[in-house]
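no letters, just coordinates:
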């Protein structure tokens, strides 16, 4: 995970705009970002690209704090972006914060 010393936070949406156990996509020219919401209202952001074959993680099934890629059923941990064993790989993770129902993502310099 990259360490952002002074992150620039981008307002993405209200948390209510992300369905529970679902996602919302932030379109970018450098790669879309999938923002996920768990049943317990935790919010995570990953590059919308499975480390296995590039499937859109935003189209996967969220369960607990993981998402299952729709292409080949790889499970990706939302908190770290790491593929769950026995699979190996990592999707880029982006820091997220929720303030007063608003979701912000630190996208880095390539926002």
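Cool, got the structure. Because the structure is predicted, anything quoted here is derived from the model rather than measured. Residues are numbered from 1 along each chain as shown.

contacts and neighbour counts: CA atoms only from here.
Noted.

quick check: the gap between residue 60 and residue 108.
Residue 60 is 25 Å from residue 108, where distance means C-alpha to C-alpha, to the nearest Å.

so for these two, which residue has more residues nearby?
Counting neighbours by other C-alpha atoms under 10 Å for residue 60 and for residue 108 shows that residue 60 has the greater number, 22 against 16.

could you tell me the end-to-end distance of stretch 94-105?
Start-to-end, stretch 94-105 (C-alpha to C-alpha) is 7 Å.

the structure to be compared is supplied as follows:
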């Protein structure tokens, strides 16, 4: 059975600071949105799998965010935690249309 996804407006591109995270709410979820130096926009779960650190408050480097609590390095592209730490966070598909940023959230 195919998952149904809801397309939800979350921001304007020019509202997003480069290489800084921001907490957003979409589809009842708390997410972290990042505009990378490359201009790519990525959305992931906003809690580190280690101790629940708020990832939107972490430092961004390339395609990774560092958890502000214990410095775990997490990919904002695939959600995987870098070795030697383990775990992952969910990632969400993003679409930009006419400078509007949308995220796709699975329907409950």
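Yes, it's here. These figures come from a predicted structure and were not determined experimentally.

tell me the counterpart of residue 49 of structure 1 in structure 2.
Under the alignment (TM-score structural alignment), residue 49 of structure 1 pairs with residue 47 in structure 2.

need the contact list for its match.
53, 54, 55, 89 (C-alpha atoms under 8 Å, 6 or more residues apart in numbering).

hmm, which of the residues you listed are common to structure 1?
Using both residues aligned by TM-score structural alignment, their matches' C-alpha atoms under 8 Å, structure 1 keeps these contacts from those: 53, 54, 55, 89.

do you know how far the spatially closest residue to the second one that is not a sequence neighbour is from residue 14 of structure 2?
Closest residue to residue 54 of structure 2 in three dimensions, ignoring its sequence neighbours and counting by C-alpha to C-alpha, 6 or more residues apart in numbering: residue 47, at 5.0 Å. As for residue 47 of structure 2, its distance to residue 14 of structure 2 is 25 Å (criterion: C-alpha to C-alpha).

and residue 32 of structure 1? What does it align with in structure 2?
Counting by TM-score structural alignment, residue 32 of structure 1 corresponds to residue 30 in structure 2.

check contacts around that match.
23, 24, 45, 46.

and in structure 1, which of the residues you listed remain?
Under both residues aligned by TM-score structural alignment, their matches' C-alpha under 8 Å, what the contacts of residue 30 of structure 2 keep in structure 1 comes to 23, 24, 45, 46.

reformat the residues you listed as TSV; add neighbour count.
Formatted as TSV, those follow (neighbours: other C-alpha atoms under 10 Å):
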residue	neighbour count
23	17
24	16
45	23
46	26
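
excluding chain neighbours, what is closest to residue 90 of structure 1?
According to C-alpha to C-alpha, 6+ apart, the nearest residue to residue 90 of structure 1 is residue 82 (4.3 Å).

the one you found: how many residues sit nearby?
20.

what's the answer for residue 53 of structure 2, then?
Counted by other C-alpha under 10 Å, the residues lying close to residue 53 of structure 2 total 19.

that one contacts residue 67, doesn't it?
Yes: at 6.1 Å, residue 53 of structure 2 counts as touching residue 67 under the criterion of C-alpha atoms under 8 Å.

find residues that contact each of those two.
With C-alpha under 8 Å, 6+ apart as the test, residue 53 of structure 2 and residue 67 reach no residue in common.
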